[in-house]
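**Q** this one's structure only:
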């Protein structure tokens, strides 16, 4: 009755792995580079590459549940192999972006949407976790904040509901070990709508130093972000943030509504990760 954890090097995947291991459940961590995984003693590892079907059998042997990161490459072959190996349930870390009207063509949303549709078509019972923006996305500001530079944003007043990655992990574990979430698609948010400017104000308070917010043009943001990600993805994000500047973001399912435990706040995340915004002294 092994649980297969894909994306075991990711923040959420590793947190899910650790929780299940602490609970004494049999788990297997999968990665395209299993030799690079660092897992607790007694946790199995396996190679799994979705566009290499020859890796499926060993990874899925004896597996009854899968925690799956969304990767459309080879997903149809993977779901077929999972069914053949007796997998009974898949918990997918999807994205709230799949709910957008243009999800089929949007480069961010389509990635997760294709996986959701493949799982649905396969007949495998599944739970789709659709988190909104991660609180940890704020790490994109670590360099300017750490070096005392202004944080430049095209849409500083865009509203989002940042969700703490640990809340996502808690909900994923509940989906894997309980029955209340089985077969559901849940949109996950934090408990508070915050603008980027408000998030930076919280970081400023936590760090005890001023953070300057500088508004730049859409074109300037395109140029800056284009150094690190493909142009279609940049366009998708900027369009999302432009629309989000209209008003507060909606609160959906949270750790409170799904688990009965208070949702972790952005301030809590900022406090836990304050060191990431400070450049070590030489």
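**A** Received the coordinates, thanks. Quick caveat, the model's predicted, so the values are computed rather than measured.

**Q** From here on, just use CA atoms for contacts and neighbour counts.
**A** Noted.

**Q** which residue ranges form the strands in the stretch 101-250 of the chain?
**A** Using DSSP state E, counting those that start in this stretch, the strands found in the stretch 101-250 of the chain span residues 126-131, 151-153, 159-160, 185-188, 194-195, 213-215.

**Q** how about these in TSV, adding mean neighbour count?
**A** Shown next, in TSV, are the strands of the stretch 101-250 of the chain (neighbours: other C-alpha atoms under 10 Å):
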stretch	mean neighbour count
strand 126-131	24
strand 151-153	19
strand 159-160	26
strand 185-188	21
strand 194-195	22
strand 213-215	15
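
**Q** List the buried residues for stretch 1-16?
**A** Buried residues in stretch 1-16, counted by 16 or more other C-alpha atoms under 10 Å: 2-9, 12-16.

**Q** ditto for stretch 26-35
**A** Quick answer for stretch 26-35 (16+ other C-alpha under 10 Å): 27, 28, 29, 30, 31, 32, 34.

**Q** Tell me which two in the residues you listed are the farthest apart.
**A** Greatest spatial distance in those: 27 and 32, 16.8 Å, computed using C-alpha to C-alpha.

**Q** The nearest residue to residue 200 once chain neighbours are set aside - how many residues pack around it?
**A** Computed as C-alpha to C-alpha, 6 or more residues apart in numbering, the closest residue to residue 200 that is not its neighbour in sequence is residue 211, at 7.0 Å. Other residues lying near residue 211 total 21 when counted by other C-alpha atoms under 10 Å.

**Q** and residue 211, what does it touch?
**A** Residues in contact with residue 211, defined by C-alpha atoms under 8 Å, 6 or more residues apart in numbering, are 145, 148, 149, 150, 151, 200, 201, 204.

**Q** this is the comparison structure:
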């Protein structure tokens, strides 16, 4: 069995490759792909086949899929501009006759109203169904690492400001989600299923502030903003109006409960509890400081 991982140069893709190896996949059974293979040269040195795969260049997709049985399609990183690239991979997977396509989608992608990230994922899920490719949809909740900038700012200001209100987030770390994807890729069941994945526990922003305080060693408070105040604050520090509205829209979705459903499914897939918020933040902050 040969497993192809798209976007292997990205933060999630690299972790999926590591998780596959840790779960017993042989290097020769893995194909790691990226738009620029120089960015994954170290994987080649580990005996893993690497290949160019650019979502926007169908000829690279077809070539990379040669001899591949299972594909992990990691969603593109540009909301609003990634659907056609996803469709290119789906069409190539169908043409190649892959036995399974696993796609990293978003929470409640087909039912969440007003969620800025949902549209691309909903359309991609629909494209997978229309193509008839055997598939598993993994709807990943928020990455705990998304909050590293908030914790970094809190180290200076003592404040985490958000318009998420009393909304809750069932986050897990990238490593947790990567291990879940690897587990699904290596299993022989689950085809046809759409799986909502999350951390074991949902937390609110007061708890995020408390976790940040524990990590950085100073008091941190949560400042509740209205959507209008949030947009104005972002624009005041140079964020363009469109991006400010997008970010505030994410917080609005959190306030309305889109990310608040915790489930044991991810922990069951990976065979261990998901990483607690404070531990995930501490590790992510340490990595960020090392990389700086």
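**A** Thanks, I have the structure now. Please read these numbers as outputs of a predicted model, since none were measured by experiment.

**Q** Overlay them and tell me the TM-score.
**A** The pair, once superposed, lands on a TM-score of 0.86 when counted by TM-score structural alignment, normalised by the length of the first structure; 277 aligned residues with a C-alpha RMSD of 2.8 Å.

**Q** circling back to that earlier point, is it possible to get a markdown table of the buried residues of stretch 26-35 of the first structure that adds secondary structure and distance to residue 185 of the first structure?
**A** Converted to a markdown table, those look like this (DSSP: H, G, I helix; E, B strand; the rest coil; distance: C-alpha to C-alpha, whole Å):
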| residue | secondary structure | distance to residue 185 of the first structure |
| --- | --- | --- |
| 27 | strand | 24 |
| 28 | strand | 24 |
| 29 | strand | 24 |
| 30 | strand | 24 |
| 31 | strand | 25 |
| 32 | coil | 27 |
| 34 | helix | 30 |
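
**Q** any idea which of the residues you listed is closest to residue 50 of the first structure?
**A** residue 32 (8.6 Å).

**Q** List the residues that contact the aligned residue in the second structure for the closest one.
**A** Aligned by TM-score structural alignment, residue 32 of the first structure pairs with residue 35 of the second structure. Neighbouring residues of residue 35 of the second structure by C-alpha under 8 Å, 6+ apart: 7, 52, 53, 54.

**Q** swap in residue 36 of the second structure?
**A** residue 52.

**Q** any idea how far residue 188 of the second structure is from residue 4 of the second structure?
**A** 16 Å (C-alpha to C-alpha, to the nearest Å).

**Q** go on, residue 43 of the second structure?
**A** Distance, residue 43 of the second structure to residue 4 of the second structure, by C-alpha to C-alpha: 13 Å.

**Q** ok, now residue 259 of the second structure?
**A** For residue 259 of the second structure, the distance to residue 4 of the second structure - C-alpha to C-alpha - is 29 Å.

**Q** Pull the contacting residues for the closest residue to residue 16 of the second structure other than its chain neighbours.
**A** Leaving aside its sequence neighbours, residue 16 of the second structure sits nearest to residue 178 (C-alpha to C-alpha, 6+ apart; 4.6 Å). When contacts are counted by C-alpha under 8 Å, 6+ apart, residue 178 of the second structure touches 12, 13, 15, 16, 19.

**Q** aligned partner of residue 178 of the second structure in the first structure?
**A** So, by TM-score structural alignment, residue 178 of the second structure is matched to residue 169.

**Q** again with residue 215 of the second structure
**A** Residue 215 of the second structure maps onto residue 206 in the first structure, by TM-score structural alignment.

**Q** That match touches residue 274, doesn't it?
**A** Yes: under the criterion of C-alpha atoms under 8 Å, residue 206 of the first structure makes contact with residue 274 at 7.2 Å.

**Q** Not counting sequence-adjacent ones, nearest residue to residue 261 of the first structure?
**A** Nearest residue to residue 261 of the first structure, sequence neighbours excluded (C-alpha to C-alpha, 6+ apart): residue 255, at 5.7 Å.

**Q** Spell out, range by range, the helices that occur in the stretch 101-250 of the first structure.
**A** Secondary structure of the stretch 101-250 of the first structure by DSSP state H, counting those that start in this stretch: the helices cover 109-122, 142-146, 165-177, 196-207, 218-225, 231-244.

**Q** after superposition, how close is the shortest one to the second structure?
**A** So that's helix 142-146 of the first structure. Its matched residues in the second structure lie on average 2.8 Å from helix 142-146 of the first structure after superposition (mean C-alpha distance after the TM-score superposition for the first structure).

**Q** same deal with the fifth one?
**A** Once fitted to the second structure, helix 218-225 of the first structure is off its aligned match by 2.5 Å on average (mean C-alpha distance after the TM-score superposition for the first structure).

**Q** how many degrees apart are that helix and helix 231-244 in direction?
**A** 130 degrees (axes from the mean of the first three to the mean of the last three C-alpha atoms, to 10 degrees).

**Q** Please name every helix or strand in contact with helix 218-225 of the first structure.
**A** helix 231-244 (3 or more C-alpha pairs under 8 Å, 6 or more residues apart in numbering; DSSP states H and E).

**Q** Buried residues, the helix it packs on. List them.
**A** Of the residues in helix 231-244 of the first structure, 233, 234, 235, 237, 238, 241, 242, 244 count as buried by neighbour count, 16+ other C-alpha under 10 Å.

**Q** Can I get the residues you listed in TSV including distance to residue 222 of the first structure?
**A** Formatted as TSV, the buried residues of helix 231-244 of the first structure follow (distance: C-alpha to C-alpha, whole Å):
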residue	distance to residue 222 of the first structure
233	10
234	6
235	7
237	10
238	8
241	13
242	13
244	17
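
**Q** Residue 194 of the first structure: which of the residues you listed is nearest?
**A** Nearest to residue 194 of the first structure among those, with distances taken as C-alpha to C-alpha, is residue 244, at 10.6 Å.

**Q** Give me the aligned partner of that closest one over in the second structure.
**A** Residue pairing (TM-score structural alignment): residue 244 of the first structure is matched to residue 257 of the second structure.

**Q** tell me the contacts of that match?
**A** For residue 257 of the second structure, counting by C-alpha under 8 Å, 6+ apart, the contacting residues are 167, 168.

**Q** what do you get if the cut-off is 6 Å, keeping everything else the same?
**A** If you count contacts by C-alpha atoms under 6 Å, 6 or more residues apart in numbering, residue 257 of the second structure has them with residue 167.

**Q** again with the one 3 residues further on
**A** Under the criterion of C-alpha under 6 Å, 6+ apart, the contact partners of residue 260 of the second structure comprise 168, 169, 170, 202.
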